[in-house]
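>>> Just a sequence and a predicted model for now, questions to come.
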Amino acid sequence: MIQIKLISNLIFLLLGSLSFVIGVLGIVLPLLPGVPFLILSALCFAKSSKRLDRKFRRTRLYKKYVRAFLYNKGLTRKEKIRINLIADFFIIMSIIYVDILWVKLVLILLALYKHYYFIVRIKTI
């Protein structure tokens, strides 16, 4: 039982660290959305270690990006647009390169749902 807990903590730690690195890159690079990855890091760090969770919550990245989203339950218009444009680019590229009709239809439905979710469900702050 202790080994399972140790392995799950290690997996959450590795996943949190990886998403943290991607989140930081997303803050710096305009091509990558950073906030979703930082939120994932916060979740993983909370599951892996209380000490690491407290340490992450004291960082400027957490206070500026994650706390703003979690407490305000929304994203800025700029962040919403950036995330949607990047996701749309990859969805469109997938639609162009895939030759299977039902996969194209699923991708189109996914894109439409993504826009609905970002416009209607996520508050703009």
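Nice, thanks for sending it over.
>>> CA atoms for contacts and neighbours, from now on please.
Fine.
>>> What segments of the chain are strands?
Using DSSP state E, the strands found in the chain span residues 74-75, 123-124.
>>> Show me which residues of the helix of greatest length in the chain are buried.
Using DSSP state H, we find that the single longest helix of the chain is helix 2-28. Neighbour counts using 16 or more other C-alpha atoms under 10 Å place 9-10, 12-17, 19-20, 22-27 of helix 2-28 among the buried residues.
>>> then this one, side by side with the first:
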Amino acid sequence: MKRVLYVFLGCVGVGLGAIGAVLPMLPAFPFLMLAAFCFARSSRKLDIWFKNTKLYKNNLEDFAAGKGMTRKTKCKIMLTVTFLMSIGFLMMGLQGIVTGCIVLGCVWIFHLLYFIFGVKTIPVRKGNDV
């Protein structure tokens, strides 16, 4: 049963990652990470297939190998998360939930610090703009 859940979540991750690779507001990276995680735990065949897709190679391969991310990928992730967190921040602020705003603000700051200083920035490979 666990394996079926991992396969399902992996497929959802690939689908959303593919959409995110095309749409500027939806980052592909976290969904592809979900797919890689789920496929690695569910099926060796699916794991090998996924790691040989262009989607994986263009968006996740360098990060998974410990090399880092391109500046464009890092910016896209940070902007998307900032936008989404600002919605939550605004909604909590309107409700007067000060503690929630403080916690969300701290999470946002640590997220930015992690991507700016914790994830290495790599140059764009020829023929790859992601």
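Happy to help now that I have it. Everything numeric in this text was worked out from a predicted model, so none of it was measured.
>>> Can you calculate the TM-score here?
TM-score of the superposed chains, computed with TM-score structural alignment, normalised by the length of structure 1, equals 0.89; 119 aligned residues with a C-alpha RMSD of 1.1 Å.
>>> Please determine how far the residue nearest the centre of structure 2 is located from Val81 of structure 2.
Centroid-nearest residue in structure 2: Pro30, 1.9 Å away (criterion: C-alpha atoms, centre = their mean). With the distance defined as C-alpha to C-alpha, to the nearest Å, Pro30 of structure 2 ends up 11 Å from Val81 of structure 2.
>>> Can you tell me what Leu70 of structure 1 aligns to in structure 2?
When structure 2 is aligned by TM-score structural alignment, the residue opposite Leu70 of structure 1 is Ala64.
>>> what's the answer for Leu43 of structure 1, then?
Alignment note (TM-score structural alignment): Leu43 of structure 1 maps to Phe37 of structure 2.
>>> mind listing what the closest residue to that match other than its chain neighbours touches?
Leaving out its chain neighbours, the residue that sits closest to Phe37 of structure 2 by C-alpha to C-alpha, 6 or more residues apart in numbering is Gly10, at 7.6 Å. If a contact means C-alpha atoms under 8 Å, 6 or more residues apart in numbering, then Gly10 of structure 2 has 34-39 as its contacts.
>>> From Leu112 of structure 2, how far off is Asn58 of structure 2?
Note on Asn58 of structure 2: its distance to Leu112 of structure 2, by C-alpha to C-alpha, is 23 Å.
>>> swap in Lys2 of structure 2?
Counting by C-alpha to C-alpha, the gap from Lys2 of structure 2 to Leu112 of structure 2 is 33 Å.
>>> Leu10 of structure 1: what's its closest spatial neighbour, skipping adjacent residues?
That would be Ser48: by C-alpha to C-alpha, 6+ apart, it lies 6.9 Å from Leu10 of structure 1.
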